[in-house]
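S.K.: My questions concern the predicted model and sequence given below.
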Amino acid sequence: MSAANGRTPATRTVVEELLRRIGEGDPERIAGLYAERGDWKLSWPEDEHGRSATPWIRHRSTRADAAAHYRELAAHHRPGAAATAIERVLVDGGDAVVLGEIRQTAAATGREYR
């Protein structure tokens, strides 16, 4: 994401925009904030989730992969049965960490998790 003057906007601004877009739920707009190429690993042991039960949890490396992640996440969860609580956004220069809780309900089982 580039500012009009060609400089990259402040990290906190980008994080806030990402969270806003995630809340809106449009995978393409969310992915627009991701780099074209990257190394995005969702770490969750294979024996605990299985690839077929949680297809959204896998390694991603492109902006298109990021959009696919949000599409898959939506496709495998019950609409309107999710909640997110952001507790804190920590920023140090170009690095940021978002702390909070995400709750979802799996469409296949009706089981809620966080």
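M.R.: Received the coordinates, thanks. Keep in mind the model is a prediction, meaning the values are calculated, not measured.
S.K.: From here on, just use CA atoms for contacts and neighbour counts.
M.R.: Noted.
S.K.: for the host helix or strand of Leu90, packing partners?
M.R.: Element membership of Leu90, judged by DSSP states H and E, is strand 83-92. For strand 83-92, the packing partners by 3 or more Cα pairs under 8 Å, 6 or more residues apart in numbering; DSSP states H and E come out as helix 11-24, strand 95-105.
S.K.: In TSV, list the ones you listed along with mean neighbour count and distance to Leu33.
M.R.: TSV is the format used below for the helices and strands packed on strand 83-92 (neighbours: other Cα atoms under 10 Å; distance: least, Cα to Cα, whole Å):
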stretch	mean neighbour count	distance to Leu33
helix 11-24	15	7
strand 95-105	14	14
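S.K.: Quick one, which of the ones you listed gets closest to Arg58.
M.R.: Closest to Arg58 of the helices and strands packed on strand 83-92, according to Cα to Cα: strand 95-105, at 17.6 Å.
S.K.: any idea how far Glu28 lies from Trp40?
M.R.: Using Cα to Cα, to the nearest Å, Glu28 is found at 17 Å from Trp40.
S.K.: Run a quick neighbour tally on the closest residue to Gly32 other than its chain neighbours.
M.R.: In space, Gly32 comes closest to Arg63 once its chain neighbours are excluded; the distance is 7.2 Å by Cα to Cα, 6 or more residues apart in numbering. Residues lying near Arg63 (other Cα atoms under 10 Å) number 19.
S.K.: Next one for the comparison:
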Amino acid sequence: MDFRATTENFLTTLAGGDADEIAALFAERVDWKVYGSPDVPWLGHCTTREDVADFFRTMLGGFAPEGRSAEIDHILVDGPNSVVLGEITQVIKANGQAFTSPFALHLSGEEGLITRYHIYEDSFTIAQAATAEANHPEESLSIAR
């Protein structure tokens, strides 16, 4: 399986929202980088497939299903590496705060499994949304374009 197929399968599975199905796409050991504020409950270090399942379970559980979207602008593949560029919009379940952030996701893999997950996003905006007091649904945070 070429790595484009692995990447597209990951994105489709991620959209489905099942943390265990997402984690099944990862190798037993993973090189993981998700930067941001310790105030964001799902951030943390992952090294195993079990950690990955916990990460996605916590992260996806922290978002309201409504108002969730992702736009993929580009998928660039070079051998066992891919970079996915796009923009996400989410609503924090605990406070109703929406945010929009561009992202770049670097994945690598071996034998059809993901071995590297490094995501770069507007962690400041995400931390602001996660720590904000309850807001009105029409309010949202976004970086200036």
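M.R.: Cool, got the structure. All values reported here derive from a predicted model rather than from experimental measurement.
S.K.: related to what we said a few turns ago, have a look at Glu28 and Trp40 of the first structure and say which one is more surrounded.
M.R.: Glu28 (16 against 13).
S.K.: what do we get in the second structure for the more buried one?
M.R.: For Glu28 of the first structure, the aligned residue in the second structure is Asp20 (criterion: TM-score structural alignment).
S.K.: Regarding the nearest residue to that match once chain neighbours are set aside, which helix or strand does it belong to?
M.R.: Of all residues not flanking Asp20 of the second structure in the chain, Ala53 sits nearest, at 5.5 Å (Cα to Cα, 6+ apart). Secondary structure from DSSP H and E places Ala53 of the second structure in helix 49-61.
S.K.: Just want the angle from that helix to strand 81-91.
M.R.: Helix 49-61 of the second structure and strand 81-91 are oriented at 30 degrees to each other (axes from the mean of the first three to the mean of the last three Cα atoms, to 10 degrees).
S.K.: which residues are contacting helix 49-61 of the second structure?
M.R.: The contact list for helix 49-61 of the second structure, computed with Cα atoms under 8 Å, 6 or more residues apart in numbering, reads 17-20, 22-24, 26-30, 41-44, 46, 93.
S.K.: could you flag which of these are buried?
M.R.: 19-20, 22-24, 26-30, 42-43, 46, 93 (16 or more other Cα atoms under 10 Å).
S.K.: and the residue nearest to Asp20 of the second structure, how many neighbours?
M.R.: Neighbours of Ala53 of the second structure (other Cα under 10 Å): 20.
S.K.: Where is the longest strand in the second structure?
M.R.: Ranked by residue count and defined by DSSP state E, the top strand of the second structure is strand 98-110.
S.K.: could you dump the buried ones among the contacts of helix 49-61 of the second structure to a markdown table with distance to Met1 of the second structure and secondary structure?
M.R.: Formatted as a markdown table, these follow (distance: Cα to Cα, whole Å; DSSP: H, G, I helix; E, B strand; the rest coil):
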| residue | distance to Met1 of the second structure | secondary structure |
| --- | --- | --- |
| Ala19 | 22 | helix |
| Asp20 | 21 | helix |
| Ile22 | 17 | helix |
| Ala23 | 18 | helix |
| Ala24 | 16 | coil |
| Phe26 | 15 | strand |
| Ala27 | 15 | strand |
| Glu28 | 19 | strand |
| Arg29 | 20 | strand |
| Val30 | 19 | strand |
| Trp42 | 31 | coil |
| Leu43 | 30 | coil |
| Cys46 | 25 | coil |
| Lys93 | 37 | coil |
